[in-house]
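Asker: here are the coordinates; sequence isn't available:
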């Protein structure tokens, strides 16, 4: 197996089209994707397999935890000191309740996103996992998201051109991202998953391209029933399937976590404005000292000045801004990252 760091890896024009097709419909057949991008199925599958085996790309399932009833998503800022950071990150990365982990520079040493049934469960977990009294934590529960996964890729893919599919109605897959000008935040259907839907979601979270026959066998249903369940989850926006991509493939040099305090009456306007910027990968309203949080991808560290002054400086109602730079990300959307490569997890530890 090749590793991402073993040699320079760049996306070809065809690779970029394949990534865009997977972002629109992560479960589509290689034959359909090949037709969409204008290549052959064997070439498309080979190009994806190469990047996947190098740990540079992995197709996963993504859900809005609160909207689907999977739990409450909470970002936890952790101050543990540089000597303890590696141990803390390793501990958190192993936990199935943790969806995202990264070391930081700035006012916190690392950040972890927990998904738990109740905030009381988070308190118990933090006491168990971070028992050292010298470790300080700050929980920031997510109230509402303003971005959806796989809707846009900042960086290199922005100039890749459009995919030439016949018409949007003929290429079904992930639901279209809600129009932020028309609604207050991105909340898919407020319908909690039933037991069958949850079983399907737990299979597709670690591997969004799990074959239909394997999903059907795991949930003891027919392929037709299983397909209907998956299609309904995708159509409703409760599940989205698409590619995780190593940031360096997008020509991204700097990743930031934003922690912003906004006047409550301006929170919705500020969140919508932030979410619509092309460099913003994630934006959410939250509870606590920082009620607007985000993740930003920048091509160059020098871009940080312009982003701070022109983008953050233009947000309405801002009272305080704290920028923390991501140093090393160890887990993203439940998928571990080792030596800058994705390491797919087993289904049993995904949710």
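Answerer: Perfect, thanks for sending it. Remember, it's a predicted structure, so these values are computed and weren't measured experimentally.
Asker: going by C-alpha atoms from here, please, whenever you check contacts or count neighbours.
Answerer: Noted.
Asker: now for residue 114: which residues touch it?
Answerer: By C-alpha atoms under 8 Å, 6 or more residues apart in numbering, residue 114 lies in contact with 72-76, 97-100, 122.
Asker: quick one, what contacts residue 148?
Answerer: Here residue 148 is in contact with 177, 186, 282 (C-alpha under 8 Å, 6+ apart).
Asker: for PyMOL, what selects the buried ones among the residues you listed?
Answerer: Burial among those is assessed by 16 or more other C-alpha atoms under 10 Å; the matching PyMOL selection reads:
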select buried, resi 177+186+282
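Asker: so which of the contacts of residue 148 is the closest to residue 154?
Answerer: When the contacts of residue 148 are compared for distance to residue 154 (C-alpha to C-alpha), residue 282 comes out closest, at 11.2 Å.
Asker: the closest one contacts residue 274, doesn't it?
Answerer: No: when contacts are counted by C-alpha atoms under 8 Å, residue 282 is not listed as touching residue 274 (9.1 Å).
Asker: any idea how far the residue in the chain sticking out farthest from the centre is from residue 204?
Answerer: No residue in the chain sits farther from the centre than residue 133, which is 31.2 Å out by C-alpha atoms, centre = their mean. Computed as C-alpha to C-alpha, to the nearest Å, the residue 133 to residue 204 distance reads 38 Å.
Asker: for residue 51, same thing?
Answerer: 20 Å.
Asker: more neighbours: those two, which one.
Answerer: The residue with more neighbours, out of residue 51 and residue 204 and counting by other C-alpha atoms under 10 Å, is residue 204; that gives 25 against 21.
Asker: circling back: out of the contacts of residue 148, who's nearest residue 4?
Answerer: Using C-alpha to C-alpha, the shortest approach to residue 4 within these belongs to residue 282, at 24.5 Å.
Asker: take a look at this one as well, against the first:
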């Protein structure tokens, strides 16, 4: 499947996009509930969902918020020798403590996000393993300080308006809305052995039934339902709808590195979070104090977006636009070409 363009093999219909939006609103809703909200038959919703999943357009997965567990998160930029970046990106994507990986700069740069349960794990990767890799010419690591957009059940705003407010109200949904938060919680949550088993199943399938979750945890559906509700409300886990952007016509992705006046960082970050092209935005350490990820339909749209709207952010002093050549991993999900192909491990977060 690698190297095959989605545009050559997948025809996305309007009802497919409506189903994707319905999943964003209520990722664990039953097919019957979605059918009622969308005015389709249950069989149609089930069939279209399974096709979207099989074709690598979407995956519904449980994603653990590392900050809620006291884990630090870092963004890392690696400058690599020509011809070596793809192999380095592939090796990083296999690690549980690396949850997204992208190739850029014509294949000579790797950008990734790491999350470490402890300082020793972080130092093993950033302090020893990567510096000793001969193909890595330069390493820059930035601590994530405040998250403005992305994760914990946020909706990719590009799909807003796909459903009517009435349709979304019928779906309901039990995912708390995204709220700006520190990157690491002051009081980290403690996961029980039962929680860990439930999360392992959700990592593979965010729509796994309560019966399946209970069987994995050697518990009851009622107990698992109550505990999952608590974990969702506490932000320990969110049920994420991973989307292959190219399937919806978004073929230009870019990492944005912004230098903003310190007094304007919060205001600029919150403004970014309101832009429909932005899928992630956070305040970070280092010479650039805001990092964001943008999805646009093409490079011309990316140019218009960054020059007109990002260029007008309060306090913006400079900006680097780094187009993504290829995504290797996103939110723990590996990609092959334009397609989502699955998690890397039982707990790929």
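Answerer: Perfect, thanks for sending it. Just so you know, these numbers come straight off a predicted model, no measurement behind them.
Asker: switch the contacts of residue 114 of the first structure over to CSV; also include neighbour count.
Answerer: Written out in CSV, the entries for the contacts of residue 114 of the first structure read as follows (neighbours: other C-alpha atoms under 10 Å):
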residue, neighbour count
72, 23
73, 26
74, 23
75, 22
76, 20
97, 22
98, 24
99, 23
100, 21
122, 20
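Asker: now these in JSON lines, with secondary structure?
Answerer: Rendered in JSON lines, the data for those read as follows (DSSP: H, G, I helix; E, B strand; the rest coil):
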{"residue": "72", "secondary structure": "strand"}
{"residue": "73", "secondary structure": "strand"}
{"residue": "74", "secondary structure": "strand"}
{"residue": "75", "secondary structure": "strand"}
{"residue": "76", "secondary structure": "strand"}
{"residue": "97", "secondary structure": "coil"}
{"residue": "98", "secondary structure": "strand"}
{"residue": "99", "secondary structure": "strand"}
{"residue": "100", "secondary structure": "strand"}
{"residue": "122", "secondary structure": "helix"}
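Asker: can I get these in a markdown table with distance to residue 153 of the first structure?
Answerer: Output for the contacts of residue 114 of the first structure, formatted as a markdown table (distance: C-alpha to C-alpha, whole Å):
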| residue | distance to residue 153 of the first structure |
| --- | --- |
| 72 | 26 |
| 73 | 23 |
| 74 | 24 |
| 75 | 22 |
| 76 | 25 |
| 97 | 26 |
| 98 | 24 |
| 99 | 20 |
| 100 | 18 |
| 122 | 31 |
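Asker: now for the residues you listed: which two are most distant?
Answerer: Within the contacts of residue 114 of the first structure (distances taken as C-alpha to C-alpha), the two that end up farthest apart are 100 and 122, at 14.7 Å.
Asker: rewinding a little: distance-wise, check the residue farthest from the centre of the first structure relative to residue 126 of the first structure.
Answerer: With C-alpha to C-alpha as the criterion, residue 133 of the first structure and residue 126 of the first structure are 11 Å apart.
Asker: ok, now residue 335 of the first structure?
Answerer: Plainly put, residue 335 of the first structure is 21 Å away from residue 126 of the first structure if you go by C-alpha to C-alpha.
Asker: so for those two, which residue has more residues nearby?
Answerer: With other C-alpha under 10 Å as the criterion, residue 335 of the first structure and residue 126 differ in neighbour count, and residue 335 comes out ahead with 25 against 14.
Asker: what lines up with the more buried one in the second structure?
Answerer: Pairing criterion TM-score structural alignment: the partner of residue 335 of the first structure within the second structure is identified as residue 333.
Asker: can you tell me what residue 147 of the second structure aligns to in the first structure?
Answerer: Aligned by TM-score structural alignment, residue 147 of the second structure pairs with residue 145 of the first structure.
Asker: grab the nearest non-local neighbour of that match.
Answerer: With sequence-adjacent residues excluded and distances taken as C-alpha to C-alpha, 6 or more residues apart in numbering, residue 145 of the first structure is closest to residue 284, at 4.2 Å.
Asker: which one in the second structure is aligned with the one you found?
Answerer: In the second structure, the residue matched to residue 284 of the first structure (TM-score structural alignment) is residue 282.
Asker: and residue 270 of the first structure, by the same measure?
Answerer: Using TM-score structural alignment, residue 270 of the first structure sits opposite residue 268 in the second structure.
Asker: next, count neighbours for its match.
Answerer: Based on other C-alpha under 10 Å, the number of other residues close to residue 268 of the second structure is 23.
Asker: gap between it and residue 92 of the second structure?
Answerer: The span separating residue 268 of the second structure from residue 92 of the second structure equals 31 Å under the rule C-alpha to C-alpha.
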